[in-house]
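K.L.:
When you get a sec, could you give me coordinates for this:
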Amino acid sequence: TLLFLGCMSSFRVKESASASYELLKEGNFDFKIFEKEPCCGEYVYSAGKLDFAKKIFNENFELFKQHGIKNIITTCGGCFYAFNNLYPKYLQDYDIPVKHVIQVIHKLEKNGKLKFQQSNDTVTYHDSC
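P.N.:
This next block holds a predicted model:
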């Protein structure tokens, strides 16, 4: 399983990336990350650069296959959208299941692998993209 952090978590909301990493480790979830993570291509696609986006999709899929990636977890809503919608649309053989990290954290908590303490803090979850 690949933890794909994405541009948003890697550069703009870094605490999301580190918190996701720590929670997955704490829950003994087996995953790897790329030392040099490529862009998923969603922003390029959204900017209307379809040929360039398809090139990125193809290169990433080849990279995933080279590394034996069977599942992807992402912290980024844009990457989640790209991997679930754009990659299957433009890549004929793309077949890698993708989950958002919150889905995995929820399952770890539900299965007793993560424990959270009760809090009186107000929490907001932004379901992006």
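
K.L.:
C-alpha from now on. contacts and neighbour counts both.
P.N.:
OK.

K.L.:
Please spell out which residues along the helix or strand containing Val44 are buried.
P.N.:
Under the criterion of DSSP states H and E, Val44 resides in helix 42-46. Within helix 42-46, the residues that qualify as buried are 42, 44-45, counting by 16 or more other CA atoms under 10 Å.

K.L.:
What are the contacting residues of that helix?
P.N.:
With contact meaning CA atoms under 8 Å, 6 or more residues apart in numbering, helix 42-46 is reached by 50, 52-53, 78-79, 81-82.

K.L.:
Which of these fall in helices?
P.N.:
Using DSSP state H, 50, 52-53, 78-79, 81 are the members of the contacts of helix 42-46 that sit in helices.

K.L.:
So which residues of the protein form strands?
P.N.:
Across the chain, reading from the start of the chain, the strands by DSSP state E fall at 2-4, 72-74, 98-100.

K.L.:
Distance to Leu23 and mean neighbour count added to these, as a markdown table?
P.N.:
Formatted as a markdown table, the entries for the strands of the chain read as follows, by distance: least, CA to CA, whole Å; neighbours: other CA atoms under 10 Å:
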| stretch | distance to Leu23 | mean neighbour count |
| --- | --- | --- |
| strand 2-4 | 12 | 23 |
| strand 72-74 | 13 | 22 |
| strand 98-100 | 13 | 18 |
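
K.L.:
Here is a second sequence; please produce its structure as well for comparison:
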Amino acid sequence: MSKRIRAGAVAAGAMLALTGAATNAHGAADAYPETSYYVSNRYNEVVSGNLVWYNQSVRVGGKLTVPTGCASVKYSTWTEGGRKLDEQVREVCNGSRGHGFTLDADVAGGAHHVWVDLRSAGIVNKDLCTRSGCESR
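P.N.:
Sure thing, here's the model as predicted:
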């Protein structure tokens, strides 16, 4: 095989490998949907971030900001039939703090939805999140 043909074959193989890697990366992104949430209240307290939906869990990444006083955020995964699967709470006083963790959803098909509840001074503001997006409730 000549050097020119060998170089062409190597280049073609490299291009095929790159194309395949791009397709796999794109396919993986589609396989695990990501939704963004933003919940605020009249005290200028905010929790925002994203949820990555896996088959048996939901990855939470977020930031809770509380200018003065204390507030908490509760995340909970649920089945379509209304059974709670898991929950976790984070609290911040007088500042901001990022957080990241995984909520369990160990049922066929994973969690149907996640509640994101911002709690402060006895008031709860919340988002209902699904794989296709979040909305205030």
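
K.L.:
quick one: TM-score?
P.N.:
The TM-score (TM-score structural alignment, normalised by the length of structure 1) is 0.24; 59 aligned residues with a CA RMSD of 5.3 Å.

K.L.:
before we move on, the earlier item: a markdown table for the buried residues of helix 42-46 of structure 1, including distance to Val98 of structure 1?
P.N.:
Converted to a markdown table, the buried residues of helix 42-46 of structure 1 look like this (distance: CA to CA, whole Å):
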| residue | distance to Val98 of structure 1 |
| --- | --- |
| Glu42 | 15 |
| Val44 | 20 |
| Tyr45 | 19 |
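
K.L.:
wait, which of those residues is closest to Asn60 of structure 1?
P.N.:
Sorting the buried residues of helix 42-46 of structure 1 by distance to Asn60 of structure 1 puts Glu42 at the head of the list, at 12.0 Å, by CA to CA.

K.L.:
Any figure for the gap between that closest one and Tyr90 of structure 1?
P.N.:
Applying CA to CA, to the nearest Å, one obtains 12 Å for the distance of Glu42 of structure 1 from Tyr90 of structure 1.

K.L.:
Then Gln103 of structure 1?
P.N.:
Relative to Tyr90 of structure 1, Gln103 of structure 1 is positioned 25 Å away (criterion: CA to CA).

K.L.:
Equivalent analysis for Phe52 of structure 1, please.
P.N.:
With CA to CA as the criterion, Phe52 of structure 1 and Tyr90 of structure 1 are 12 Å apart.

K.L.:
One more: Lys25 of structure 1?
P.N.:
Distance, Lys25 of structure 1 to Tyr90 of structure 1, using CA to CA: 33 Å.

K.L.:
Could you do Glu26 of structure 1 as well?
P.N.:
For Glu26 of structure 1, the distance to Tyr90 of structure 1 (CA to CA) stands at 36 Å.

K.L.:
So Leu128 of structure 2 lies in a strand, does it not?
P.N.:
Yes: when DSSP: H, G, I helix; E, B strand; the rest coil is applied, Leu128 of structure 2 is found to be in a strand.

K.L.:
contacting residues for it?
P.N.:
Contacts for Leu128 of structure 2 (CA under 8 Å, 6+ apart) come out as 113-116, 134-137.

K.L.:
out of the strands of structure 1, nearest to Leu63 of structure 1?
P.N.:
strand 2-4 (11.5 Å).

K.L.:
Does anything pack onto that closest one? Which helices or strands?
P.N.:
In terms of contact count using 3 or more CA pairs under 8 Å, 6 or more residues apart in numbering; DSSP states H and E, strand 2-4 of structure 1 is assigned the packing partners strand 72-74.

K.L.:
Now do the strand it packs on: which elements does it pack against?
P.N.:
Packed against strand 72-74 of structure 1, as judged by 3+ CA pairs under 8 Å, 6+ apart, are the following elements: strand 2-4, strand 98-100, helix 101-110.

K.L.:
got a markdown table for the ones you listed, with distance to Ile72 of structure 1 too?
P.N.:
Below are those laid out as a markdown table (distance: least, CA to CA, whole Å):
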| stretch | distance to Ile72 of structure 1 |
| --- | --- |
| strand 2-4 | 5 |
| strand 98-100 | 5 |
| helix 101-110 | 9 |
